[in-house]
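Asker: need a 3D model of the following:
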Amino acid sequence: MIEVKNNRTPLIQKLATFLATGLYVGYSPYAPGTAGSLLGIIIFYFLPSTNPLLYGIILFFSCVTAIWIVSIAKASFPTKDPSPIVCDEVVGYMVSVFLIPFSIFNAIILFLLFRFFDIVKPFPIRAIDKKIENSFGIVLDDIAAGIYANALFHLLRKFAVL
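Answerer: So this is what the prediction gives:
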């Protein structure tokens, strides 16, 4: 008997990869993480920043969903933290803009702060990135970078630097 192998990717895998790559933005040949963060700016524009409770609920479910999506989509890539997966950058950017009203200025400053912390990875972000090698860790280091960006933004605002 000849065994026929089914090489088709299941629909859930395709959908997870589509979402995890930020609607395929993560396949950008140049700086896919930055491209994913730029997608976050578009999402920021549409988020209900004037309703902290609703935003918090959306943010919580976005984080949980990102972890789940990454856990499925990772199977399509050979590395532990595949660069095409950018939903973690989107969620991290969403964290960075929490409780901040949308404006082009705020969006750009927070984009720069978030990318800085995501790339430099100050303590404990680098430790999270190195020690937690699953989908939770992939998303958590970007959430931490978003928290740092948000906190620094609020400090700069408080001291009238921005």
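Asker: can we go C-alpha only for contacts and neighbour counts from here?
Answerer: Will do.
Asker: what helix or strand is the nearest residue to residue 126 once chain neighbours are set aside on?
Answerer: Nearest residue to residue 126 in three dimensions, chain neighbours excluded: residue 141, at 7.5 Å (C-alpha to C-alpha, 6 or more residues apart in numbering). Assigned by DSSP states H and E, residue 141 belongs to helix 135-158.
Asker: list the buried residues in that helix.
Answerer: 135-150, 152-153 (16 or more other C-alpha atoms under 10 Å).
Asker: one more, so I can put them side by side:
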Amino acid sequence: MNKSTKVNFKLSDPVHFLALGFGSGLAPKAPGTFGTLAAIPLVLLMAYLPALEYAAVMSVAIVFGVYLCGKTARDVGVHDHGAIVWDEIAGLMVTMFMMPITWQSVALGFVLFRIFDILKPWPISLLDKKVHGGLGIMLDDILAGAMAWLIMYFVFLH
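Answerer: Reported below is the predicted structural model:
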């Protein structure tokens, strides 16, 4: 089965519900983009947190995401099914860490994260191929978020 194979997710299962980005990953086209869109309200709420608390919430989202994505993938029998988008949510959290929140910064962060997530330049592509399970699902998006953050840093903070 491939990443877009139709499977039976259980939205009534809290693990599936979260892994599917509150259902956003079930969009028929571009589920990763819809998952990233679902992250925006969370990032906007987190923007009010001090940096250390934001980092703590983000870290929990990443660590918990390894479990969420891994379990959901195992439950449906498809590694990194396109509908599993918690990794996009965590990736945008990384992208927006300590950034000023304006419509321009959110739009640029969104676009940059999606570019790195879709194109998977080296070393993201290497991680995507070599690391499996929940960690593999999460890790490439966390690195995509970090690469987007680096550009955001030079645009907004440097």
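Asker: tell me the spacing between the residue nearest to residue 126 of the first structure and residue 101 of the first structure.
Answerer: 24 Å (C-alpha to C-alpha, to the nearest Å).
Asker: coming back round to it: which other helices and strands does the helix holding residue 141 of the first structure contact?
Answerer: helix 52-73, helix 87-96, helix 104-120, helix 125-131 (3 or more C-alpha pairs under 8 Å, 6 or more residues apart in numbering; DSSP states H and E).
Asker: that helix: how far from the chain's middle?
Answerer: 11 Å (C-alpha atoms, centre = their mean, to the nearest Å).
Asker: picking up where we left off before, out of the helices and strands packed on helix 135-158 of the first structure, which gets nearest to residue 40 of the first structure?
Answerer: Closest approach to residue 40 of the first structure among those is made by helix 87-96 (4.7 Å; C-alpha to C-alpha).
Asker: who are the neighbours in contact with residue 64 of the first structure?
Answerer: Not one residue lies near residue 64 of the first structure by C-alpha atoms under 8 Å, 6 or more residues apart in numbering.
Asker: mind checking how far it is from residue 88 of the first structure?
Answerer: From residue 64 of the first structure to residue 88 of the first structure the distance is 11 Å (C-alpha to C-alpha).
Asker: middle-most residue in the second structure, spatially?
Answerer: Taking C-alpha atoms, centre = their mean, the centroid of the second structure lies closest to residue 88, which sits 1.6 Å from it.
Asker: what strand or helix carries the closest residue to that residue other than its chain neighbours?
Answerer: Leaving out its chain neighbours, the residue that sits closest to residue 88 of the second structure by C-alpha to C-alpha, 6+ apart is residue 36, at 5.3 Å. Here residue 36 of the second structure, judged by DSSP H and E, is contained in helix 31-46.
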